[in-house]
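Participant: for reference, the sequence and a predicted model appear below.
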Amino acid sequence: MCVNFLNEEPSFIFYPFTREDFDSGIEATLALRDINPLITGSIFGWNVHHAPLARNAKTGSLVARVTLTTRIRCSLEAANVTLSSSDVNSWPLLITPTGWPREEETSVSTHVLQQLDLNSHVLVTNIPGKVHFRYLHLVRRRARRDETNKREIVYVAVIGDTEANVQAREARPDVRWVRESGYCIRFTEVNKTTIDVIYDRSSQCESEKHAQELFVDWAEVACRWLQRITSSKLVQSG
């Protein structure tokens, strides 16, 4: 199908994902997030696990990664409602261009392209500019039990693609498709009023400066979310 944007950004052809393509993209992302770097500091109630910049062995891209962890006085159900009731345009951007001003966030367009089930979607985001920054992303919510049988809810958003979509794209100098970025938010129930939170972010980046800009954005997103979900509740780092 042909995807058009409201503000006349360049259109493109989209081919729906198979269930296999969708699940493989999500599971590959979850596998990478089982490895957490050491704690390197703290910020606004979050422990910071900051990994050094590294090259993707397959693509050669420079990759930035950070994991933020905390414990909050909030039920698993309340945290789930807070995230699942959010509008798609309020979700964190997976990546932004280097030097991109945050005040231009209202010009970003995000659209749902495909719903595989109630908790699995394919979306597109376009960040306008002289060169449009654009990506397809896979989003999934899943309730499950962790390895210690504790209840948890896992949200995953990751840039995904298929060969059919890559081949269908017209090469344009004013559109750049981003291929590597994502996040995982994991709520694990400690008891009826407390949860542990892991917020893991990674993204391709152009330089160390770009990585620093992304880290600031990620920390701001985490802090805004924490303020929203906890209100006046006590936050415990740990």
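Facilitator: Yep, it's here.

Participant: going forward, measure contacts between C-alpha atoms and count neighbours the same way
Facilitator: Noted.

Participant: give me the neighbour count for Ser75.
Facilitator: Neighbours of Ser75 under the rule other Cα atoms under 10 Å: 17.

Participant: what's the span of stretch 51-67 from first residue to last?
Facilitator: End-to-end distance for stretch 51-67, by Cα to Cα, to the nearest Å: 8 Å.

Participant: the helices in this protein, which residues?
Facilitator: For the chain, the helices defined by DSSP state H occupy 19-32, 76-84, 163-168, 208-230.

Participant: how much does the last one deviate in direction from helix 76-84?
Facilitator: Spelled out, it's helix 208-230. Angle of helix 208-230 versus helix 76-84, following axes from the mean of the first three to the mean of the last three Cα atoms, to 10 degrees, is 130 degrees.

Participant: dump the residue contacts of the closest residue to Phe215 other than its chain neighbours.
Facilitator: Distances taken as Cα to Cα, 6 or more residues apart in numbering place Val66 nearest to Phe215, at 7.5 Å, with adjacent residues excluded. Applying Cα atoms under 8 Å, 6 or more residues apart in numbering to Val66 gives the contacts Val48, His49, His50, Ala51, Asp200, Arg201, Ser202, Phe215.

Participant: residue contacts, Ala54?
Facilitator: Ala54 makes contact with Leu62, Val63, Ala64, according to Cα under 8 Å, 6+ apart.

Participant: measure it to Cys205 for me?
Facilitator: Relative to Cys205, and taking Cα to Cα, Ala54 is found at 10 Å.

Participant: quick one: common contacting residues for the two?
Facilitator: Both Ala54 and Cys205 are in contact with Leu62, Val63, Ala64, where contact means Cα under 8 Å, 6+ apart.

Participant: for comparison:
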Amino acid sequence: MISNMTSFSSHMSGMNTANCLLAIEETRGDPVTTQLWESAMREQVRREQQWARMKRWRKQKKEKDTGMVQERLRLEKELQRRVHQARLNPDHSPRQSIGNAFRQATLECAALTRENLALKKAIEQQTKFDSMLRLVAQEMASHVSDLSVKETQLHLEGEEGWRVNFPNDEPSFHFSPFSRAEFDRVLRESDVAYAERHPCTATVGKILGWTVDCAPLRRNESGTAFVAHATFTRRLHCSLDESQKILPRLDKKLWPVLVTPRSWGHVQTGDTSCQGLQSFHEDAHVMVCNIPGQATNLRYVALALLSREVGSDGKRVDKYTMTVAYSDASNQASENPRKGCSGSWRAAST
């Protein structure tokens, strides 16, 4: 115990070996006091070592801070020297040239960005104006076409027909008007042929929300061709009064296209052109539709009728009928090279 304490106390400052031995001799008879004294000595040594470490750390930090301050002063002096040199000789300063180039590029980039935004705004405004002008032009063309049809009917009432012109320099044709009896007969035959539901009609599925019912192929009355009959139905959340205000007043380009060529969408493309030819009343029309092609234009004359009926159950029924048909005079005109046109005609009823 004595040797251990002597060795331990030799590292302590402020207390020599004689004092340590004296303290040990005085506490030798009391083990508890000896243990407390040893703990106090260890704590004293730990504190002195911690103090020495903190002293060294503060000294190192002070030296480091002093070095950083000196380096900062040196860099500031170097910066001032170079700025002064650049001011005296700006043409031979590569760093200043790079800075000017970067600043110039930044300004040009900002200017181009502003110009790009202005151009986008101008393009959007021009596109909007073009759309409005195109819409107004279409409305005016439709109005002028309707007026020309009415004027032609008034001026040529006693003649067999008139020339019908199409936009985009497409070939015209000679149209012989339908009589009201012919108009009613064609629609009546179409209504009789397709009003009754075939007993073998079956629902085959849905397409774009429409329920499709198909009947088997059957021959026409003359036995010269087969007729395919399909019915498309869909329930709409719209009253009959509202639909009657909307559907008949749509642009004729939005009406259903009854006939399309086999190459439609692949070889033969373009906008269909529809214009009115006759109007027996506001819900009975004769119009011609033209589908432009590379070599041949496909066109047909359609009869359109809106009628309202009351079913056996007392419910109102609005019927929109469109049928492809010709009058006898129109058939002769389309076969006549002088009066016909360079196109393919379709006269089968649908």
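Facilitator: Sure, I can see it. These figures come from a predicted structure and were not determined experimentally.

Participant: map Arg346 of structure 2 onto structure 1.
Facilitator: By TM-score structural alignment, Arg346 of structure 2 lines up with Val178 in structure 1.

Participant: apart from its chain neighbours, what residue comes closest to its match?
Facilitator: The shortest distance from Val178 of structure 1 to any non-neighbouring residue, by Cα to Cα, 6+ apart, is to Tyr135 (5.3 Å).

Participant: the one you found pairs with which position in structure 2?
Facilitator: Matched to structure 2 by TM-score structural alignment, Tyr135 of structure 1 sits across from Tyr300.

Participant: show me where structure 1 has its strands.
Facilitator: Ranges of strands within structure 1 are 2-3, 12-13, 39-43, 46-55, 62-72, 109-117, 120-127, 132-145, 151-159, 175-177, 181-191, 194-205, 235-236, based on DSSP state E.

Participant: hang on, the earlier thing: next up, the contacts around the match of Tyr135 of structure 1.
Facilitator: Counting by Cα under 8 Å, 6+ apart, Tyr300 of structure 2 has contacts Val259, Val288, Cys289, Asn290, Val324, Ala325, Trp345, Arg346, Ala347.

Participant: okay, those residues in a markdown table with neighbour count and distance to Val192 of structure 2 next?
Facilitator: Shown next, in a markdown table, are these (neighbours: other Cα atoms under 10 Å; distance: Cα to Cα, whole Å):
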| residue | neighbour count | distance to Val192 of structure 2 |
| --- | --- | --- |
| Val259 | 18 | 21 |
| Val288 | 19 | 24 |
| Cys289 | 21 | 25 |
| Asn290 | 24 | 28 |
| Val324 | 22 | 15 |
| Ala325 | 23 | 15 |
| Trp345 | 19 | 24 |
| Arg346 | 17 | 21 |
| Ala347 | 16 | 18 |
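
Participant: quick check: the two most widely separated of the residues you listed?
Facilitator: Greatest spatial distance in the contacts of Tyr300 of structure 2: Asn290 and Ala325, 14.4 Å, computed using Cα to Cα.

Participant: in structure 1, which residues correspond to the lengthiest helix in structure 2?
Facilitator: Ranked by residue count under DSSP H, the longest helix found in structure 2 is helix 94-155. Using TM-score structural alignment, none of the residues of structure 1 align to helix 94-155 of structure 2.

Participant: name the helices or strands packed onto that helix?
Facilitator: Applying 3 or more Cα pairs under 8 Å, 6 or more residues apart in numbering; DSSP states H and E, we find helix 94-155 of structure 2 packed against strand 273-281.

Participant: excluding chain neighbours, what is closest to the alignment partner in structure 1 of Thr321 of structure 2?
Facilitator: Structural correspondence for Thr321 of structure 2 with respect to structure 1 (TM-score structural alignment): Val156. Closest residue to Val156 of structure 1 apart from its sequence neighbours, by Cα to Cα, 6+ apart: Cys184 at 4.5 Å.

Participant: pretty sure that neighbour contacts Val154?
Facilitator: Yes - with contact defined as Cα atoms under 8 Å, Cys184 of structure 1 reaches Val154; the gap is 7.0 Å.

Participant: of the two, who's got more company?
Facilitator: More neighbours surround Cys184 than the other of Cys184 of structure 1 and Val154, with 22 against 18 (other Cα under 10 Å).

Participant: residue contacts, that one?
Facilitator: Leu30, Arg33, Val154, Tyr155, Val156, Ala157, Ile198, Tyr199, Asp200, Arg201.

Participant: isn't the fifth one up against His137?
Facilitator: No - counting by Cα under 8 Å, Val156 of structure 1 sits too far from His137 to count as a contact (9.9 Å).

Participant: those two: which is more packed in?
Facilitator: Using other Cα under 10 Å as the criterion, Val156 of structure 1 and His137 rank with His137 on top: 26 against 21.

Participant: in this structure the more buried one contacts Ala157, no?
Facilitator: Yes - the criterion here is Cα under 8 Å, and His137 of structure 1 meets it with Ala157 at 6.5 Å.

Participant: do you know how far Glu139 of structure 2 is from Arg53 of structure 2?
Facilitator: Taking Cα to Cα as the measure, Glu139 of structure 2 falls 95 Å from Arg53 of structure 2.

Participant: still on that earlier bit, gap between the match of Tyr135 of structure 1 and Met140 of structure 2?
Facilitator: Remark: distance between Tyr300 of structure 2 and Met140 of structure 2 (Cα to Cα) = 24 Å.

Participant: now Glu48 of structure 2
Facilitator: From Glu48 of structure 2 over to Met140 of structure 2 the distance is 104 Å, taken as Cα to Cα.

Participant: number of nearby residues for Glu170 of structure 2?
Facilitator: With other Cα under 10 Å as criterion, Glu170 of structure 2 counts 14.

Participant: the one 3 residues further on now?
Facilitator: Taking other Cα under 10 Å as the criterion, the count of residues near Phe173 of structure 2 is 21.

Participant: which residue in structure 1 aligns with it?
Facilitator: That one, Phe173 of structure 2, aligns with Phe12 by TM-score structural alignment.

Participant: which position in structure 2 aligns with Thr67 of structure 1?
Facilitator: Aligned by TM-score structural alignment, Thr67 of structure 1 pairs with Thr231 of structure 2.

Participant: tell me the contacts of that match?
Facilitator: Applying Cα under 8 Å, 6+ apart, we find Thr231 of structure 2 in contact with Thr211, Val212, Asp213, Cys214.

Participant: repeat that for 7 Å
Facilitator: By Cα atoms under 7 Å, 6 or more residues apart in numbering, Thr231 of structure 2 lies in contact with Val212, Asp213, Cys214.

Participant: among the contacts of Cys184 of structure 1, which one has the most neighbours?
Facilitator: Neighbour tally across the contacts of Cys184 of structure 1 (other Cα under 10 Å): the maximum, 27 neighbours, falls on Ala157.
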